[in-house]
Structure formats: C-alpha cells, structure tokens
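Chemist: Fold the following.
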Amino acid sequence: MIPQDDKNQGPRKPRGRPRDWHDKTAQNTIKSLDRAMEVFEFLSDTQGKALTTLASDLNQSPSTVYRILVTLETRGLVEFDQVDQVWHIGARAFVIGSRFLRRTSLVERARPHLRALMEKTGETANLGIRQHG
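Modeler: I've put the predicted structure just below:
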C-alpha cells in the first residue's frame, strides 16, 4: 500500500536518508547520546571506576555521569558493584558486541585456522578485529 498524505492529494514519496546524510558536524549529533557514549567507552577502557573518579577523569559533573550510568544500567550495558562502589561494563555490552561478529563471515572463515592453532599449541586462540588504527 502506498502511503497517502493528510490532504489525500496522492501518494507520498517514501522517506529515505536525510539530505545531509554525509554531514557529520555537531548540528547532526545528539549531544546527550555522544556524552553517554563517551562515558561508556571510557568505562570500557578503565574497568572498575567510582562515580567521582569517572566524573573527574571525564571532566563532567558527577550528577550527569550518574544519570548516564543509571540509564546504561537499565539496559544492562553497565553494572554497579555495591560492595566496592565501582562501575563496570555489563554483560549486555558483550551480547551487542558479539552480534557484530555474527554479521560477518570472517569468524566462520577463521574458525578452522583458530582450531588448528589451538590444537598445535594447546593454548586458547582468539580472533581480534583491528578498527580505526
């Protein structure tokens, strides 16, 4: 079925990419999401940080970082250790990351080579994908 406009003047053109698809300037980014991703990426590099340390290291207010962490926690992307009072990356981050590997045939192509390497060395073999240098 072809979508109709409100005035019933005929079919509307389906929406695709925005006109400025390749424009990656600040006007086309969501600042709060960018800030949240900065916290998430920093935490993934520096596991086990307290809120005040994270806020200080990122030069952001503790209340902002706290709200970001709580939001990410509701999605399972980060976890709070109540005993040590520190934040860690959550299991859901692994699930999402592993979906990237499922979309590529690289894993299936590498599997026999990794298995042979494991058998030859008696050690665990892992596949890593270098990205952005």
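
Chemist: alpha carbons only for contacts and neighbour counts from here, please
Modeler: Fine.

Chemist: Break down this protein into its helices, ranges please.
Modeler: Using DSSP state H, the helices of the chain run over 31-45, 51-58, 62-74, 91-102, 106-121.

Chemist: buried residues in the first one?
Modeler: The reference is to helix 31-45. Buried positions in helix 31-45, judged by neighbour count with 16 or more other Cα atoms under 10 Å: 35-36, 39-40, 43-44.

Chemist: And the third one, by the same measure?
Modeler: Buried residues in helix 62-74, counting neighbours by 16+ other Cα under 10 Å, are found at 62, 65, 68-69, 72-73.

Chemist: could you measure the residue nearest to residue 93 when sequence neighbours are not counted against residue 26, distance?
Modeler: Leaving aside its chain neighbours, residue 93 sits nearest to residue 77 (5.0 Å; criterion: Cα to Cα, 6 or more residues apart in numbering). Distance of residue 77 to residue 26, computed by Cα to Cα, to the nearest Å: 25 Å.

Chemist: how about this one, so we can line them up?
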Amino acid sequence: MENEKNRKSNINVRAVRRVMEILTAFDFNQPELGLTELSKKVKLPKSTLYRYLETLKEGGFISQDPETGKYRLGIKIFELGSIVQNTLDLRKIAHPYLKKLAEETGETVHLCILDEERGVGVYVDKIENPSARVRYSQLGKTIPLHVGGVGKALMAYLPREKVDEIIRKYGLPKFTKNTITDPEELKKHLQKVKEQGYSVDNEEVELGLRCVAAPIRDSTGKVIASISISGPSARINEKTIPQLAELVKETALKISYELGFKS
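Modeler: Alright, predicted model coming up:
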C-alpha cells in the first residue's frame, strides 16, 4: 500500500513539473508556440502534450489562436502575475537591504518613492545612524525632485517634458547656497546623473550634509524609488563618494531585481 502511495505521489510530482516546463517554455522571444515547436522544447510526445494543453486551456492558463492554432499563455497567468505585482511591498523588500547598507557604511540610509503628480519624492523608510542624524528627512515628508540625492535620482529618469512641467509648475526653490535653481543647469546635471547611475547631494538641502543616491526600478524598468546614503560632509567627500556610489548602486539594483526588474 505504501509503495502504491509513493508511486502515485511521484507521478503527481512529475505531472506538476511537466506543467511548469510547458508554462515556462513561453517567453518574450517566443510568446506563441505551435504544438510541434512546444513538443520539442519540453521533450514530450505531441499526443501527451496535447492532453496537458487542453487541460490548461480549460483552466485559462493557456489560450490558442483559432486561426494559426498556436498556443500562448492565458489570461489566468496575467491575473496571477497581477496579484504578485500588487502584493510586492517595496518597503518590506527594501528594508533588509537598507539595514545592511547602514551597517556597512555607518551612515543614515533613506528610501524615497516617486510622486510624479506632485513633483516630489516621499520618504517611506529611514535607518538612522546616531552619529549621522539627518534633520530634514522624516517618514512621510516630501522633498522636491530638484534637490537632494534621492530627489535627483528620481527626476533624472523622468521624460524631458515631465521635467519641464515640474519646473514650470513648482519652480526650483532654494534651500541652501548650493541648491541648483537654474533650469538649464539642472537639466545638464540630471543628464550626468543618468550617465553615472547615481546622484550626489552637495549640501543642497542642508549645509554640512551630503548624500549619494541611486534609482530603484520596477519590473517594467521604470524608476519608482531611490535610496541614499547620507552623512556629514566631513565623511562623505570626494575621497569616499566613489566607493559609496558603488555600494548604493549595487543595493538599488538588488532591490530592483527583487521587484522583477531584468537589466
């Protein structure tokens, strides 16, 4: 009896694996496959594969073009993907990475999300080092996109027309003597941010404070958030910025990968 149970269990496991192989045979390069093509990819006889496909069609996991007869992923896959996408909690995913970054650098680390409509970033997480307290940033507080590392790391990846709209609508208010308030200078600066993959806040929000930030992307490649390392200008300077930039870029990329981004 026990052997029979094990045999049936093994058959069920093989069947599940075959279903996974069938579903993952489709990709961006081959979103549609004919029966013969699919049979070769999953190494199943066409008669066996056909039975699997018919069952998957009934469940909405596979659909078939009535004209070409080719198969593609069904609407049920999209529904399941949407559930996963909607339940991905950026803050929950990012927090362990922020904590590690704070421990490695000994500086304060921020997570900021993009609010494109208001032309601001919103602080949603912060791990503060007692020796690197940052007064301006508080959870829920906003920051204009033209200032600070997190703001510029977000603004640099917006369409040019959106940047123009934000400047026209909200202006470029000055926080310190280092704040960039000239539109053309800002645009050149944002281009540099894109080229190097990170931004630097050179005491633009608060004198005596610098930060290095990098963008976070979602599964579509869109920049939706940014993270930064912030600390006293005495510690974050020309000598330390290159190393900090690599750390923050690497961390931002790891978070992006967890959100489904593929470079």
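
Chemist: tm score of chain vs chain?
Modeler: For these two chains in superposition, a TM-score of 0.62 is obtained (TM-score structural alignment, normalised by the length of the first structure); 105 aligned residues with a Cα RMSD of 3.6 Å.

Chemist: coming back round to it: counterpart of the residue nearest to residue 93 of the first structure in the second structure?
Modeler: Structural alignment (TM-score structural alignment) places residue 77 of the first structure against residue 61 in the second structure.

Chemist: residue contacts, its match?
Modeler: The neighbours of residue 61 of the second structure, taking Cα atoms under 8 Å, 6 or more residues apart in numbering as the test, are 73-77.

Chemist: Then residue 69 of the first structure?
Modeler: Contacts of residue 69 of the first structure (Cα under 8 Å, 6+ apart): 39, 78.

Chemist: How much space separates it from residue 61 of the first structure?
Modeler: Per Cα to Cα, residue 69 of the first structure is found 12 Å from residue 61 of the first structure.

Chemist: check which helix or strand covers residue 213 of the second structure.
Modeler: strand 209-217 (DSSP states H and E).

Chemist: Which secondary structure elements does that strand sit against?
Modeler: Counting contacts by 3 or more Cα pairs under 8 Å, 6 or more residues apart in numbering; DSSP states H and E, strand 209-217 of the second structure is packed against helix 148-155, strand 199-202, strand 223-232, helix 241-258.

Chemist: returning to that earlier point: how about CSV for the buried residues of helix 31-45 of the first structure, with distance to residue 99 of the first structure added?
Modeler: As requested, the buried residues of helix 31-45 of the first structure are arranged in CSV below (distance: Cα to Cα, whole Å):
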residue, distance to residue 99 of the first structure
35, 24
36, 21
39, 22
40, 18
43, 21
44, 18
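
Chemist: where does the closest residue to residue 258 of the second structure other than its chain neighbours land in three-state SS?
Modeler: Spatial nearest neighbour of residue 258 of the second structure, excluding adjacent residues (Cα to Cα, 6+ apart): residue 93 at 7.3 Å. Classification of residue 93 of the second structure by DSSP: H, G, I helix; E, B strand; the rest coil places it in helix.

Chemist: neighbours of residue 93 of the second structure, just the number please.
Modeler: Other residues lying near residue 93 of the second structure total 15 when counted by other Cα atoms under 10 Å.

Chemist: ok, now how distant is it from residue 102 of the second structure?
Modeler: Look at residue 93 of the second structure and residue 102 of the second structure: by Cα to Cα, they are 16 Å apart.

Chemist: re earlier: so the residue nearest to residue 258 of the second structure makes contact with residue 257?
Modeler: No. In this structure, residue 93 of the second structure is not within contact of residue 257 by Cα atoms under 8 Å, at 10.5 Å.

Chemist: ok, now which ones touch the aligned partner of residue 40 of the first structure in the second structure?
Modeler: Taking TM-score structural alignment for the superposition, residue 40 of the first structure sits opposite residue 23 in the second structure. If you count contacts by Cα under 8 Å, 6+ apart, residue 23 of the second structure has them with residue 73.

Chemist: mind checking how far residue 23 of the second structure is from residue 59 of the second structure?
Modeler: According to Cα to Cα, residue 23 of the second structure and residue 59 of the second structure sit 13 Å apart.

Chemist: do residue 96 of the second structure as well
Modeler: Distance, residue 96 of the second structure to residue 59 of the second structure, by Cα to Cα: 38 Å.
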